[in-house]
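Asks: Got a predicted model here, sequence first, then my questions.
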Amino acid sequence: MYLNCKTFFSYRYGTFSTEALVKEAVEVGASALTLTNINNTSDLWDFYELCLEANIKPVLGAEIRNGDHFLYILLAKSTTGLLHINQFLTKHLQSKEPFPERPDLNADVWVIYPLGQLPPAQLKEQELIGIQPGEITKLYAIDVAHYPTKFVVRQPVTFKTKVHYNLHRLLRAIDHNILLSKQTAEQIAAPTEVFLSPTKILDAFRQHPQMITNTLRIIDTCNYEVDLASDKTKKVFSATLKDDRILLEKLALDGLRYRYGTGNREAEERVRKELQIIDKLGFNSYFLITWDVIRYAQSRGFYHVGRGSGANSIVAYCLQITDVNPIELDLYFERFLNPYRTSPPDFDIDFSWQDRDEVIDYIFKRYGEQHVALLGMYSTFQYNAILRELAKVFGLPKHEVDAIADNPDATLQDDKIQKLILFYGSLLQNFPNYTSIHPGGMLISEEPIYQYTALEMPPKGFATTQIDMFVAEKVGLYKLDILSQRGLGHIKDCIQLVRENKSISIDIHDVEKFKRDPQVADQIRRADTIGCFYIESPAMRQLLLKLRCDDYITLVAASSIIRPGVAQSGMMREYIYRFHNPDKFEYLHPKMKELLEETYGVMVFQEDVIKVAHHFAGLDMGEADVLRRAMSGKYRGRKEFDRIKEQFFTNCKELGHPDEIAKEVWRQIESFGGYSFSKAHSASFAVESYQSLFLKTYYPMEFMVAVINNFGGFYSTELYFHELRRAGAKIHAPCVNNSTELTDIHGREVYIGFIHIKSLQKETVGRLLQERSRHGSFLNLQDFIHRTGIGTEQLNILIRVGALRFTGKNKKELLWEANFLSKRVKEKDVVGTALFQDKPVEFKLPVLYHTPLEDALDEKELLGFYLCDPFSLVDADPKAFVPARQFKNHAGQSIEVLVYYITQKPVRTSKGQLMYFGTFIDSNGDWVDSVHFPDSAVKYRLTGQGFYHIKGKVVEEFGVYSIEVKWMQKIGIKQPAPL
């Protein structure tokens, strides 16, 4: 009877969650239920599973609309019908073409039109007319008896109660971006779109029993045979399953010789063991597809990092999918594969942000658009966005919106409206708002992808699923993560710059050499890691200093213990203490020593948690794997997680573990929730960190230019130019005769790229570079204006940033002359190189003074940072303050420092109060880390860029010093001297 039900995946329309819709159907006594979201099949498989669990027959379909105009309902008779519905949706969603008034679909799909759209005489065999209870009186004008099979009951379901009807109206107003008072009836659902009981529906149609019969008949024809547990990713890479097994074995054994030479029995035994399990679990194709992607990338000269649980695999190492040696690191094999595992191991493949799209394009072309898609995800309504959207709908002015966004307890003049916003805002929390793209997930299916989802076409230009990774895994589609990061761009570009600038070729894959290099070790020990992938943040640099880290194994551990779970549970500090004092602590339990001696009894990696869950608490590997997935944020089944938690404590009791120890072990396990890394994952990160460190150690200028040109890293561009200067480079402002679009280096001379100049148009840069390339350097201001035809506004920007200083004139002189010459060129309309060069116009001007401070202010405005030492501008004497390098002489004492802001990290205390960790540099360019506890954070706010005078106490932890802020004041720059 319920042929037209919607959830909140009818974006900005439906109000039921998928679970709530099925639950409500159970309560009204429904025996069958149809899901027909608007132009969408996002939660179809969640719905399917929930219905089966509730002993309700699921019917799958979609409601088709053009804007507010309802066209028809599509119901799949079979999985083939579902495929056709998804193809139909995909075609129109991707092309942005309106849906047709009458779809051309085959007999596997029922089409149900609203009353009045088509006369019954024109209907095809699979076409029907849906009648709502309130429309029965309109049937008197139709000879219903003449078309006994063409009419069915259509009771739409959109909301549960009047409150949810109001929420629906608010969603529709948000969608239309209008005031609630301006809403029309055509834009919203009728108030009757609720679950009527079967009895009420039967009563409403008592004069038309044939319609009830037709409806039940339609439901009976819709049947699906879907084994959600089976793997539906591409099963065969080559010709047959047997060929895949033989090919993977050949490639793995070839790679074994490449990685380990000949005669390494331990490595060979592990390779053969893995190959057997990979074949048994049906993962040959998954490994071969990943190898194929890497092979293509290598043929194009792209760098990559392979990580994820698949990096625990020696086969992946031999196939060069990863650069992590599982034997060297004693990687836990069962983290990668175990008999309970049904999904393939995770492979996260990082490419440079410049190369990733080409790799994705290759996968689409290699495996076919019928079988490949990017994985979708959902953007949801969150607190601040909800408040602002609802405030707009109610017509509140911006200052009142800001007031409640900043302080939910604030009382507005119209308290009634505020209460409505907060009430309906709480209901709207976490509703899906629109489809977005998963950061890197791709699906490659054996059957056409439309069997499981419709596809959309975001601006990026690659087909993207309407389902997210949780639904994809529920169906049996397992993602391959093709990710991008700028760290690989740094490496690739730095190698190219070193080749061009120093004629040196670098084998960046010789990581074993980098691990043994004493200068690289010293670089890590000093935490001189700015620009280096994953190890440049203030927190990571402090951790490296506290650990006095100078080797690969310690760096692997550091890459994991920095994660919030370990850090916030207090175990990071405990790890550092135990690392330096291995004989001064006791293990929580003898079993913990046996399992975790390498990490001093601290659970650092996902593998550690799996080992403890299995060997300490007696959970089987399947249950331990659920814990692993929950820790990595990839598990959605809370009931199963709670069951395993109960089993954990039951087993511990049976094994005789004291309650206090069991509780502490569980506390440590639970702290990992959503944040943990596998050891192989951390090891992969550490490999890339070493590659960056090697380049920074031996080629610091080229490395920093590469970081700047990839626009990536933890810090602002200003800090990377600061590091570049510290490395010995001479940095020049942009120059029309020497600069390119990106920053360039020749020897030690660095010219800032035009791309860093704010408001300078891309067209201007392109024309400038093209003209210079064709006809050589510009001779003077007049020559520049004539040859580029540049407008006055863009010309003034270049002058103010110093890009025409080659003329030998100061900026004020150039600005005056430019104003005159630009008009003259406009009048003569001359652009390009003349056959004979005009003699430059000579101007007689009074003396126009220009100061270095004015240059600095122009640089700050146009580039976002000063090119000079910023401390030369501060309105204070840096020598009057304690420098960072003397902090160790003032431990526990109150001091005053003068610092330049770099970044800050806000955090919440256990009581929910806001505090900050600040990062600054002093006048020597050394780092100053600050702690701003809640009292100080409230009184003395960090307000972004600039200089700060700070008073506070020097505190020390594991040999690392910071300042605990008691008082703080922002300091300005010097004022220009009067003329």
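Replies: It's in. Keep in mind the model is a prediction, meaning the values are calculated, not measured.
Asks: Could you use CA atoms for every contact and neighbour count after this?
Replies: Will do.
Asks: Show me which positions of stretch 269-289 end up buried.
Replies: If you call a residue buried by 16 or more other CA atoms under 10 Å, then stretch 269-289 has these buried ones: 270-272, 274-275, 278-279, 281-289.
Asks: Just the terminal-to-terminal distance for that stretch.
Replies: Start-to-end span of stretch 269-289 (CA to CA, to the nearest Å) is 24 Å.
Asks: Pretty sure E274 sits against V315.
Replies: Yes - taking contacts as CA atoms under 8 Å, E274 lies within contact range of V315: 7.0 Å.
Asks: Grab the longest strand from the chain for me.
Replies: Determined from DSSP state E, the single longest strand within the chain is strand 894-908.
Asks: now for the next helix or strand after it, which elements pack on it?
Replies: Next in sequence after strand 894-908, counting helices and strands by DSSP states H and E, comes strand 914-921. On a contact count with 3 or more CA pairs under 8 Å, 6 or more residues apart in numbering; DSSP states H and E, strand 914-921 meets strand 894-908, strand 927-932, helix 934-939.
Asks: got the buried residues for strand 914-921?
Replies: L914, M915, Y916, F917, G918, T919, F920, I921.
Asks: For it, give me every contacting residue.
Replies: If you take CA atoms under 8 Å, 6 or more residues apart in numbering as the criterion, strand 914-921 is touched by 538, 899-909, 927-934, 937.
Asks: what inclination does that strand have with respect to strand 927-932?
Replies: 160 degrees (axes from the mean of the first three to the mean of the last three CA atoms, to 10 degrees).
Asks: Centre of the chain to strand 914-921, how far?
Replies: Remark: strand 914-921 is offset 25 Å from the chain centroid, using CA atoms, centre = their mean, to the nearest Å.
Asks: Alongside the first one, take a look at this:
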Amino acid sequence: MRAVPQYAELRCLTNFSFLRGASQPEELVERAKQLGYAALAVADECSMAGIVRAHGAAKRVGLRLLVGSQFELDWGEASGDDAAPFTLTVLACNLIGYGNLCQFITKLRRASPKGSYQLAATELSGAELADCVVLASPRRMSEPAQLQALARWLLTHFIGRCWFGVELLRLLSDEMWLHRLREVSQENAIPLVACGDVHFHVRSRKPLQDVLTAIRLGNPLTDCGLELQPNAERHLRTRLRLAHTYPEDLLAETLAVAARCSFSLDELRYQYPDEVVPLGETPVSYLRRLTYEGAGRRWPAGIAARVQAQIEHELALIAELRYEHYFLTVADIVRFARSRHILCQGRGSAANSVVCYCLGVTEVDPARMSVLFERFISKERNEPPDIDIDFEHERREEVLQYLYARYGRERAALTAVVICYRPRSAIRDVGKALGFAAQTVDTLAKEHQWWDGQGLQPERLAEVGLSADELRVRQLIELTRQLLGFPRHLSQHVGGFVLTKGPLCRMVPIENAAMADRTVIQWDKDDLDALGLLKVDCLALGMLTAIAKALDFIGQRKGYRFEMQDIPAEDAETYEMVCKADTVGVFQIESRAQMSMLPRLQPRCFYDLVIEVAIIRPGPIQGGMVHPYLNRRQGKEPVSYPSEALKEALGRTLGVPVFQEQVMQIAMIAAGFTPGEADGLRRAMAAWKRKGGLDKYQHKLVNGMTARGYSLEFAESIYQQVHGFSEYGFPESHAASFALLVYASCWMKRHHPAEFLAAMLNSQPLGFYSPSQLVQDARRHGVEVRPVDVMDSCIDCTLEDLPHQPAVRLGLRLVAGLRQEAMARIVAAREVRVFDSAEDLARSAQLEQHEMKLLAAADALRRLSGHRRQQVWDAAALRAQPQLLREASFDEALLELPAAPEGEEILFDYAA
């Protein structure tokens, strides 16, 4: 009996070769380990998007992972009878080879539109892929002359490190194909090696792979023909089956190829840029100097001993973990933004850091808060910090382009986001592939509700006339279930930027984003965390745009630059307004749920706003924390603490845990968690819905608390609160950062309502309420709001002087459907001459009839045409004229219409 041979699979696609591979990287790795493979090469097509997941799985199960990629090549303009397309699988031998491969993928992706690449054999040089080995897989039944041409090309570029990959897939032509390849191999001294061309980990995934092919081609399965694989052999086969399929020498050669490849992702060493450190300074000395200079500005009367001790503690930990460059780079980004008067503010766990506050990255004084630095950086955890910075949403692009310009496209890129199949998208794509009617599939997808879970429910199927008893419907149910969670494509993160000292493109491939002038890496934030790579989140926040514009308006009225720090603290009139829930349009506390809470909580100071921001969240609500806190605040029940030790952690919130930091402190004080374990609990809470993993902390938390004298009832209640926080609880530092913007927006609404309204309208789309609702609310507060008028309105809303407070003139931007170019032409034409009729306006500003109709519907032509019905008539009467007659006037009698009734006017207002 033939012995079961050792085997290394050298060509394997995952589902990160989008709509090609039908198994997750983890599934492939685990299956290869089960089958006793010596190694597995994950080689997605022109991509490294799935390699980090495969690396993590391989480390967990103890399988050797080979890192590579594969490419489809043609011969370009040299294509002829002796040239046939082929697949080239490239495996990295070492760190240099991996860098070369990533740089090569980057070159191909950057030269093509998002999601595509092109590669001709005549354009590829072996030097580009030095320290790599290659496997060429010709198209089945290529002619001998074509194989000879391919052999000559391989020897020219990859001599001594190339193989012909042989895929024997139980086809009638296998024996003839192997014979033909052996002849070419022997004539050219290019060895043959077995390959599986793996697309899925088990053969039962073949139907899903067929569906993915149909989705990729945009055709139903019945029309895919030879594009579908003829059988299910492209799975990870048992070594016994391989022994009966391949000659012994081809199987043994897989081990020889694998032996050439020693690279592991663990070899990657991340280095942060060092441009921000001036000559004569070290990162440690420069960060220390900037921190204490900032501390002097923050506390001009002197730094408290407690604060100084915290600064020294943080600087020591930052130096020990070698994160100085990261903090200095973030500070440089903030410095640039402020030099351009771009309003920005750090938030999230970074607000726990005194160093971040001194550097100007965050605006919440940690001395006023119960900070927990371990929430931000932990030596025990030794994972990279994560600093989120919000910028004005209309000006964030300036910051992103600054980073590209400062560090170059080879060293800076956005993080990717993996867009995965969810129930509705899976139903649509699988349904179309199986040939269901488009209307049926669309209705079924739309009718799927979140409470239906992940599967297709019988009642939903019945609603569109389908029965689960039918074979095709059962296939729809099963294949939809299998497709859920599969990656569909890469998108760009909302603002996570990766910066490196050396070429980033040698660490991870970079490709074009869908948005112009944006580039993204092929890894997402979870991949970065797994490898310990640092990123900084440059996020967009619309309210910062509104606040910045309101500050400009206020400054224009006052005659000097008015900034956030000029807003008076703890203004009684502002809190009085907030307590009445008069908060339409302000930040965070404008929803109905927040409005219903405000009169009960009665915020009277800044910290009350911090609690208000945090308490109306699924975490505190589902954890049963809202009513106990309100009852204690209102004196309906006494304030009590489970122990004196916990009083320090819970004192600011009347004995009720409201923030994530408090849950961590309870775990450390009452259950004996280390800071790293407490942060692990926080991370499990944050990822519970996606990954689970929270239950493993129940035993340690409950037992740890009972062992320290706490009652079982209290311990269980704390665990239930932890579960509640897993539904989305706020860290105190994050709530405090947002509370600053809450207070600023409320103060503006109370003391400068006209300026605040104009700024809000100029920052749309934004917030909870429509422009119409914002205008109505401002009028209730005594603000005069003047309508859009082509004779007075600019593109943006503006302020017009009145004796006591300005009036707001609505801008052309509020005319629904009117393009920016048309608005600019109106304003430019008005600077040349005053319009005397609607026809004059259309002629001077070169407006088309539909643009005039939009203006008429918005009542913007009133001073030219009169009432709205007349405006609409005049606009409809305009006709496009030839260029020679565009300046000519036509005399004809005007038709005067009666004004529209009030009801019709209201309909016009809603439509416009």
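Replies: Received it, and whenever you're ready, just let me know what you need. Predicted, not measured: the structure shown is a model, and the values here were computed from it.
Asks: what's in contact with stretch 423-438 of the first structure?
Replies: For stretch 423-438 of the first structure, contacts defined as CA under 8 Å, 6+ apart pick out 8-9, 11-12, 167, 374-383, 386-387, 390, 458, 464, 466, 468.
Asks: which of those residues count as buried?
Replies: Buried by 16+ other CA under 10 Å: 8-9, 11-12, 167, 374-378, 380-382, 386-387, 390, 464, 466, 468, out of these.
Asks: In terms of helices and strands, where is the aligned partner of I427 of the second structure in the first structure?
Replies: Residue pairing (TM-score structural alignment): I427 of the second structure is matched to L387 of the first structure. Following DSSP H and E, one finds L387 of the first structure within helix 383-394.
Asks: check the fit of that helix onto the second structure and give the mean distance.
Replies: Mean deviation of helix 383-394 of the first structure relative to the second structure after superposition (mean CA distance after the TM-score superposition for the first structure): 1.6 Å.
Asks: Mind giving me the packing neighbours of that helix?
Replies: Helices and strands touching helix 383-394 of the first structure, by 3+ CA pairs under 8 Å, 6+ apart, are helix 162-176, helix 398-406, helix 415-428.
Asks: Just the buried residues of the last one, please?
Replies: This points to helix 415-428 of the first structure. Here helix 415-428 of the first structure shows I417, Q418, I421, L422, Y424, G425, L428 as buried, counting by 16+ other CA under 10 Å.
Asks: and it, how far from the chain's centre?
Replies: Worked out by CA atoms, centre = their mean, helix 415-428 of the first structure lies 30 Å from the chain centre.
Asks: One more: the second one?
Replies: The chain centroid and the centroid of helix 398-406 of the first structure are separated by 29 Å under CA atoms, centre = their mean.
Asks: try stretch 889-900 of the second structure
Replies: Distance of stretch 889-900 of the second structure from the chain centroid (CA atoms, centre = their mean) equals 54 Å.
Asks: What residues of that stretch count as buried?
Replies: Using 16+ other CA under 10 Å as the test for burial, stretch 889-900 of the second structure gives no buried residues.
Asks: Stretch 160-180 of the first structure too?
Replies: Neighbour counts using 16+ other CA under 10 Å place 160, 164-165, 167-174, 178-180 of stretch 160-180 of the first structure among the buried residues.
Asks: ok so, going back, Y147 of the first structure is nearest to which of the helices and strands packed on helix 383-394 of the first structure?
Replies: Shortest distance between Y147 of the first structure and those, using CA to CA, is found for helix 162-176: 35.0 Å.
Asks: angle of the longest strand belonging to the second structure against helix 423-433?
Replies: Using DSSP E to define each element, the second structure has its longest strand at strand 487-499. Relative orientation of strand 487-499 of the second structure versus helix 423-433 (the same axes, to 10 degrees): 130 degrees.
Asks: hang on, the earlier thing: possible to save the buried residues of strand 914-921 of the first structure as CSV with distance to K57 of the first structure?
Replies: As requested, the buried residues of strand 914-921 of the first structure are arranged in CSV below (distance: CA to CA, whole Å):
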residue, distance to K57 of the first structure
L914, 50
M915, 53
Y916, 54
F917, 55
G918, 58
T919, 59
F920, 62
I921, 65
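Asks: And the residues you listed, which two are furthest apart?
Replies: Using CA to CA, the two most remote members of the buried residues of strand 914-921 of the first structure are L914 and I921, lying 23.4 Å apart.
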